[in-house]
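Q: Just a sequence and a predicted model for now, questions to come.
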Amino acid sequence: MFLRRVLPDNFTLCLIVTVIAASLLPCRGTTANVFEILTDMAIALLFFMHGAKLSREAVISGLTNWRLHLTVLASTFVLFPLLGLLLKPVLSPLVTPALYAGILFLCTLPSTVQSSIAFTSIAHGNISAAVCAASASSLIGIVITPLVVGLLLEVHGQGGMSWHAVGDIVLQLFVPFVAGQVAQRWIGGWVQRHRPLVGLIDQGSILLVVYTAFSAAVLQGLWKQLPLPVMGGLLIVNAVLLAIALLATRYGARALGFDREDEITIVFCGSKKSLASGVPMAKVLFPAHALGMIVLPLMLFHQMQLMTCAVLARRYAERAGVKKRDVPVTTEAPAD
């Protein structure tokens, strides 16, 4: 049981293997072009399936708790970007400028869906509100993330995001998502009955993006630019951001007068960042040679948040008098 708690989940192991494969056998030339086409198709399918499986009834049922949803959105799209900017003088010396651009990108991303709901359930929080808050964050992020990324990178001195990039996000991500919502009437039941297959599509698309991203980055000399001290610095930066977000959501929820169940929802929905949404967005927003540096902070943050939130969920459950049990550290990808 101890090993189950500390070892990475299967999807994280697949990510590691994919990065190793890209490092040893990077795709190039015609092969790279084929992978680019496959990746674009997989991303469109990914967001189509997201739209098809997102229950409008569940979202509508949780909309009444508007204070909670605004708090989660404020943490996701206001607190995190401000932390990325305000902590730059302290944290940026620990990493390279390219990696810190990846940190800023991470700060703009929406919350997870699957794992936020799962941890809220384990900790006995407000599950219906978690479904609504996480789903709304994911949907709003399609529009908000590229805009905030452009603003942060302009302040960071790396140039803003063009309206062309925003248009690409709308075309490649939002349009398939809306198409999935429209098709939900006919295929929603099938999607719910075949969740493992949908999970494979989600994970497969992310692995494709990671492979193509790291292939291009390796050919540009990625690992020569990442000595061990820089990797250690990146872990510290991620840990600081996650710790501040967890503390801010917990004590902020209490200061705003939320009850225990709503506090749990705010903590698990407002402190996390989506790998499943972030990797495809990075593919659309950034040039291929920069993707490796951009998504690396997110990949590390992904695993750190899952392991940390698993511990917090157990503690919340134990404090509520719930019988202690093992909490699996699962990936968000199948449903995020």
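A: Cool, the structure landed.

Q: going forward, measure contacts between C-alpha atoms and count neighbours the same way
A: Will do.

Q: I'd like to know how far the residue positioned nearest the centre of the chain sits from residue 155.
A: Taking C-alpha atoms, centre = their mean, the centroid of the chain lies closest to residue 274, which sits 1.2 Å from it. Separation of residue 274 from residue 155 (C-alpha to C-alpha, to the nearest Å) stands at 23 Å.

Q: what's the answer for residue 23, then?
A: 32 Å.

Q: what about the two, which has more around it?
A: Higher neighbour count among residue 23 and residue 155: residue 23, with 20 against 12, using other C-alpha atoms under 10 Å.

Q: Return the residues in contact with the closest residue to that one other than its chain neighbours.
A: Nearest residue to residue 23, sequence neighbours excluded (C-alpha to C-alpha, 6 or more residues apart in numbering): residue 218, at 6.0 Å. Residue 218 sits next to 22, 23, 26, 292 when contact means C-alpha atoms under 8 Å, 6 or more residues apart in numbering.

Q: take the one below as the second:
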Amino acid sequence: MGKLRTLIDPYLLLLIGTIGLAALFPAHGSGVAVADAAVTVAVALLFFLYGARLAPQAIWQGMAHWRLQLLVFLSTFLLFPLIGLAVVHTIGGFVAPDIAVGLLFLCVLPSTVQSSIAFTSIARGNVPAALCSASLSNLVGVALTPVLTALLLPTSASGGFSPHALESIAMQILLPFAAGQVARPFIGNWLARYKKMVGYVDRGSILLVVYAAFSAGMVAGVWTRLAPIDLLIVLVLNLVILALVIAATTFASRKLGFSTEDEITIVFCGSKKSMASGIPMATILFAGHAVSLIVLPLMLFHQAQLFVCATLARRYAARPEA
């Protein structure tokens, strides 16, 4: 069955350490320009590697199970945004405006790849369908997330689809991702062979983006507007959103007659949100805003989904063999 090492995510400790570093030694003066340039390169590299690793053939093979894929897609890009809109509308002025924007942004992100597949495997679900679903979600999310962001978020927060925003999305997300897909036949095997090293590049890039975002937040003084109770409120709201999605996907899976293996895939792939994609996207989509506050709900949701899904995976795995 394998050991579950997801209850305490070591990467979360690195993220917390990076935030602490930004708080103690934020970038000033010329250091800001250097950090911004490094983030631009890191985000482009991240999406290039993402494109190079996603196998289109795995997506097309899994599309044969179209009912499952459609349900996961609707959960990720329709149910989540609707719940996010309802939650933000309900809480009103209880959280800072940037936190509210962050909650909505969280809800329009694609699913995770690694943890969705890992939890599906642990729970003895339909792993090939999970691979297809998570890959398809990220492939579509590269283009769909910016569109949903522009449609659902206030113009003052998202910046709308200005020429500069479109250029940033194209140059830092779409173009590198497409280049990675083109380069995949040539470097795909090499990336698979050095998977651990590529993982370090992935995670290191995200840490760099987090440092730049929280450093800018410290210099601008945005954290003075956030009280400890705000963190607790955000965590509770995250858990409410996650619980509603898990309940809805479980109910729909059983109502529509899916097998237990397919239900596991639908629940795990349809209830996750990708921090790996979300934090780099936020730096582009919310340039000029308090990105550190906007990505805070996503960072808390990341840990919450690991705790909850680890518990669910254990329960599914404990069922009798068919």
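A: That came in fine, so what should we check first? Everything quoted here is computed from the prediction, not taken from an experiment.

Q: In this structure the residue nearest to the centre of the first structure contacts residue 115, no?
A: No - counting by C-alpha atoms under 8 Å, residue 274 of the first structure stays clear of residue 115, with 9.4 Å between them.

Q: Output the contacting helices and strands for the strand or helix carrying residue 131 of the first structure.
A: Residue 131 of the first structure belongs to helix 127-156 when elements are defined using DSSP states H and E. Contacts defined by 3 or more C-alpha pairs under 8 Å, 6 or more residues apart in numbering; DSSP states H and E place helix 127-156 of the first structure against helix 56-61, helix 66-74, helix 80-86, helix 97-108, helix 114-122, helix 163-169, helix 260-270.

Q: Check the offset of it from the chain's centre.
A: Its chain's C-alpha centre and that of helix 127-156 of the first structure lie 10 Å apart, by C-alpha atoms, centre = their mean, to the nearest Å.

Q: coming back round to it: got a winner among the contacts of residue 218 of the first structure for most neighbours?
A: Going by other C-alpha under 10 Å, residue 292 tops the contacts of residue 218 of the first structure with 29 neighbours.

Q: Kindly provide the distance from that one to residue 48 of the first structure.
A: 25 Å.

Q: Residue 59 of the first structure too?
A: 18 Å.

Q: for stretch 133-145 of the second structure, which positions count as buried?
A: Of all the residues in stretch 133-145 of the second structure, those buried under the rule 16 or more other C-alpha atoms under 10 Å are 133, 134, 135, 136, 137, 138, 139, 141, 142, 144, 145.

Q: Next up, the contacts around whatever residue of the first structure lines up with residue 305 of the second structure.
A: Under the alignment (TM-score structural alignment), residue 305 of the second structure pairs with residue 305 of the first structure. Contacts here follow C-alpha under 8 Å, 6+ apart; on that basis residue 305 of the first structure touches 242, 272.

Q: Have a look at how far, on average, the helix or strand hosting residue 305 of the first structure is from the second structure.
A: Using DSSP H and E, residue 305 of the first structure maps to helix 291-319. Mean deviation of helix 291-319 of the first structure relative to the second structure after superposition (mean C-alpha distance after the TM-score superposition for the first structure): 0.7 Å.

Q: Apart from its chain neighbours, what residue comes closest to residue 54 of the second structure?
A: residue 135 (6.5 Å).

Q: isn't that neighbour right up against residue 60?
A: No - with contact defined as C-alpha under 8 Å, residue 135 of the second structure does not reach residue 60; the gap is 10.4 Å.

Q: And the residue nearest to the centre of the first structure, what's its match in the second structure?
A: Match for residue 274 of the first structure (TM-score structural alignment): residue 274.
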